[in-house]
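Chemist: requesting a structural model of the entry that follows:
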Amino acid sequence: MMAPRTTTRSGPLSELRVLDLTAMVMGPYCTQIMADMGADVIKIEPPAGDNTRYISVGPDPAMSGVFVNVNRGKRSVVLDLRSEPGKQALRALIADADVFVHSMRATAIAGLGFDYAAVSAINPSIVYTNCYGYGRRGPYANFTAYDDTIQAESGLLSAQEQLTGTAGYVGTILADKVAGLTALYATTMALFHRERTGEGQEVEVAMFETMAAFMLVEHANGALFSPPLGPAVYPRAVTPNRKPYRTSDGGYVSALVYNDKQWSAFIDAVRPPWAGPEFATLAQRAARIDTVYGLLSETFAERTTQQWLDLLRALDIPAAPVRTLDELFDDPHLNTAGFFETVQTEHGAVRFPGPPTWFSRTPGRVAGGAPGLGAHTTEVLDEITTHHTTAASEQQ
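Modeler: All right, here's what the predicted structure looks like:
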């Protein structure tokens, strides 16, 4: 391995070195979690930088909030991979890396000379992860993909149309993040195999296939069977009356009176006039789910938000207020749990949402601030030189 960094990192991936040739969100989100879990993530950027540097507000024109969050704790190295010096530097880095992750099209990465065959020839034990829009084995392989188009193609917008009456995107870049998490677990599975056998391998994660699998978890439903027993839809998720309940003080409560125990407790406590034997079991309610939600909506309008929260939580029925994103930063649970971590950077204090996981022996933490463009180029290339010089002298 190359010489260790001067900072000590904890976490279950603390001995791992990752070459990150990804951009935007899918790949960087995957490698950001690796960095928080202790990996040395070296972000290889073109001279102009990752486009995500420039897409939202930030303390510097090349340090947007989105970029800063998904690239925290990484080291930025600028390499022009269209030049031979840039290619040579990357080959030297590959020789000592554990993981190679990229988000280029298959033809583009091959054209640069860094497809799996070329990379594994340098380092046979490397785990090589492709982050694609569409998998290489289908006719869409060369199509351009972004979160919006994958939301549309995966059936998500159709589900939203059934729910709201209008085909619309969800209010988060869901496809990018789900695919990033999938790339993370796929890569770590390959690392587990390597730990057992010593074998590296190539991994492919495609946004379209990932979101198709994600959407069909519950929505495949009757279409799973042959012949189909019904359409591909989970009715409760898309019924038009599935929405937060408006309360008497103008607020909203999200509540799910779901299983029979919860239903019985709710009916006994509230005694709504419409309650009857036709709603007594989960199966009966599921068959009339839109009607049930409509009746509950009328009932929730009779009390305030806090009154409902107090009652439902006392009955052990899941209930929550509708919060804004800004309110998360002041949430008492998140703050008591130490979820946010403040990191001092050259641009001032940055309050990051920390890792949502907990380990008793190898805890991760926010790996640090995001790197300026090429901030670690000299440092990392010097490590290569030092390592190769030392290795050569030891062989003499």
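Chemist: for the rest of this, base every contact and every neighbour count on C-alpha atoms.
Modeler: Fine.
Chemist: for this protein, just list every one of the strands.
Modeler: Ranges of strands within the chain are 17-21, 40-45, 75-78, 99-102, 127-132, 201-206, 245-246, 252-255, 319-321, 340-345, 348-353, based on DSSP state E.
Chemist: out of those, nearest to Gly58?
Modeler: Checking the strands of the chain against Gly58 by C-alpha to C-alpha gives strand 348-353 as the closest, at 10.7 Å.
Chemist: for the comparison step, fold the sequence that follows:
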Amino acid sequence: MSGPLAGVRIIDLTTVVMGPSATQILGDLGADVIKVESAGGDSMRHIGPMRNPGMGPLFLQANRNKRSIVLDLKAEADMHQLRELIRNADVLISNIRPQAMARLGLSYESATELNPSIIFCSTVGYGEGGPYAGAAVYDDLMQAASGVAGMFERVDGKPRYAPINLCDRVVGLYAAIAVQAALYNRQQTGEGQQVEVPMFETMAQFVLADHIGGRAFVPPLGDTGYLRLLSRSRGPYPTADGYLSLVVYTDAHWRKFSRMIGRPSLVDEDERFRSLQTRTTHAEAAGQLLADELPKKTTAEWLAAFHAADIPACRVNSVDDLFDDPHLHAVAFFRQMEHPSEGTVMVPRSPLNFSATPLEINRLAPTLGEHTGELGAKAYPADSLPTPG
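Modeler: Below is the predicted model:
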């Protein structure tokens, strides 16, 4: 194994998207991730087109660099095996609700009896101590609860969800960061600890970082919301033959753009465009000007002009366009790899690049229980199993 986390062993009791995305990041960074699954497997195994049962695309994209072991956590023999894995691990991460973990005998306290220096990361919907603690959540609920869906209502008049597992991916990043911070602290102090990563609080902080607005002050100085991001005319903008993403942001950008459209004195004569502050206050007017001007030329014509003027702009890609993007090809972002059961698969690599500890894809996503025998043999000797009865 290579990568900056080589030598770290993680027991992964997560399913669906948020937890597995976090542990894949850690696996990409070199950690040995052991994914513990039930006999039915992670539910994401069964979604989307697939060549073989249990190997759908969402699972493939969130579970590389992991080993899979099937354990029945209600069976004593299997629990014994899990306890032995915990005893020799650095991190235990779970998105099982804390009450259920306690019933299984997998509380933080019981884990520290096995391994006093364990990092015990609990990814939950809501933090302990609040009235929602213990409730089940999914990405849709968190987009609604955190204000993400409500922001669409301010723009379009109707709340809706972003068409991506936004909260799962964001909170997964926080979980991966939290685990690494706890590992660093343990390296410095020798102490393990319990880490809670609550989805609601994480997304509330994430949303408010942009949209706290006037409520950053007590008493409030105005409404919530970053007006530029909430503008109905923000874009992307139609061109003569497609769409373009464009950010005319600084004073210098606006002076260059005003010359392009034959209005060189716009910034000086129209107070709405005079500064970043006034353009933010009048974000609808600024966006509408762009929307009125861009249909006059093709996307290629605008891109050439904007790039020459160093004004940030890019074409609007579909998901399919990503596979033909020249930059992604130049940096070898996509790899075609041979999976032991699925044949040739397309693998977007980790975007991170380390000069001294380069990242590798050591394993593609495992079949269900692919490493049960391997890990079972290593976890404990056969004669150490408890005697039935």
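Chemist: where does the TM-score land?
Modeler: Remark: TM-score between the superposed chains equals 0.95 [TM-score structural alignment, normalised by the length of the second structure]; 380 aligned residues with a C-alpha RMSD of 1.6 Å.
Chemist: returning to what we had before: any idea which of the strands of the first structure gets closest to Pro59 of the first structure?
Modeler: strand 348-353 (8.7 Å).
Chemist: which part of the second structure matches stretch 202-209 of the first structure?
Modeler: Using TM-score structural alignment, the residues of the second structure aligned to stretch 202-209 of the first structure are 194-201.
Chemist: with the first structure superposed, average distance for that stretch?
Modeler: In the superposition with the first structure, the average deviation recorded for stretch 194-201 of the second structure is 0.6 Å (mean C-alpha distance after the TM-score superposition for the first structure).
Chemist: now do that stretch: distance to the chain's middle.
Modeler: Relative to the centre of its chain, stretch 194-201 of the second structure is centred 15 Å away, using C-alpha atoms, centre = their mean, to the nearest Å.
Chemist: likewise stretch 205-220 of the first structure?
Modeler: Counting by C-alpha atoms, centre = their mean, stretch 205-220 of the first structure comes out at 14 Å from the chain centroid.
Chemist: same thing with stretch 92-109 of the second structure?
Modeler: With C-alpha atoms, centre = their mean, you get 23 Å for stretch 92-109 of the second structure.
Chemist: dump the strands of the first structure into TSV; add distance to Ala175 of the first structure and mean neighbour count as well.
Modeler: Converted to TSV, these look like this (distance: least, C-alpha to C-alpha, whole Å; neighbours: other C-alpha atoms under 10 Å):
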stretch	distance to Ala175 of the first structure	mean neighbour count
strand 17-21	19	24
strand 40-45	22	25
strand 75-78	25	24
strand 99-102	17	24
strand 127-132	12	26
strand 201-206	10	19
strand 245-246	28	22
strand 252-255	24	20
strand 319-321	25	17
strand 340-345	24	15
strand 348-353	20	15
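Chemist: and Ala337 of the first structure, what pairs with it in the second structure?
Modeler: Per TM-score structural alignment, Ala337 of the first structure is aligned with Val331.
Chemist: Thr23 of the second structure pairs with which position in the first structure?
Modeler: Aligned partner of Thr23 of the second structure by TM-score structural alignment: Thr31.
Chemist: so that match is in contact with Leu184, correct?
Modeler: Yes: taking contacts as C-alpha atoms under 8 Å, Thr31 of the first structure lies within contact range of Leu184: 7.4 Å.
Chemist: of the two, who's got more company?
Modeler: Thr31 (32 against 21; other C-alpha atoms under 10 Å).
Chemist: the nearest residue to Leu26 of the second structure once chain neighbours are set aside: what's it in contact with?
Modeler: In space, Leu26 of the second structure comes closest to Ala176 once its chain neighbours are excluded; the distance is 6.4 Å by C-alpha to C-alpha, 6 or more residues apart in numbering. With contact taken as C-alpha atoms under 8 Å, 6 or more residues apart in numbering, Ala176 of the second structure is in contact with Ala22, Thr23, Ile25, Leu26.
Chemist: cutoff 10 Å now
Modeler: Gly19, Ser21, Ala22, Thr23, Gln24, Ile25, Leu26, Ile93, Cys121, Val197 (C-alpha atoms under 10 Å, 6 or more residues apart in numbering).
Chemist: nearest to Arg232 of the second structure among those residues?
Modeler: Ser21 (32.5 Å).
Chemist: mind telling me what Ser122 of the second structure corresponds to in the first structure?
Modeler: Match for Ser122 of the second structure (TM-score structural alignment): Asn130.
Chemist: so which of the strands of the first structure comes closest to Arg365 of the first structure?
Modeler: Comparing those by C-alpha to C-alpha, strand 340-345 comes nearest, at 8.2 Å.
Chemist: I would like the residues contacting the closest one, please.
Modeler: By C-alpha under 10 Å, 6+ apart, strand 340-345 of the first structure touches 329-330, 334-335, 348-356, 365-371.
Chemist: same thing but at 6 Å, please
Modeler: Strand 340-345 of the first structure is contacted from outside by Ala349, Val350, Arg351, Phe352, Pro353, Gly354, Gly369, using C-alpha atoms under 6 Å, 6 or more residues apart in numbering.
Chemist: show me the two of those residues that sit farthest apart.
Modeler: Between all members of these, the farthest pair (by C-alpha to C-alpha) comes out as Ala349 and Gly354, at 14.5 Å.
Chemist: can you measure across stretch 353-366 of the second structure, start residue to end residue?
Modeler: 24 Å (C-alpha to C-alpha, to the nearest Å).
Chemist: need the helices for the stretch 1-150 of the second structure, in chain order.
Modeler: In the stretch 1-150 of the second structure, the helices defined using DSSP state H, counting those that start in this stretch lie at 18-28, 57-60, 76-87, 98-103, 108-114, 139-145, 148-156.
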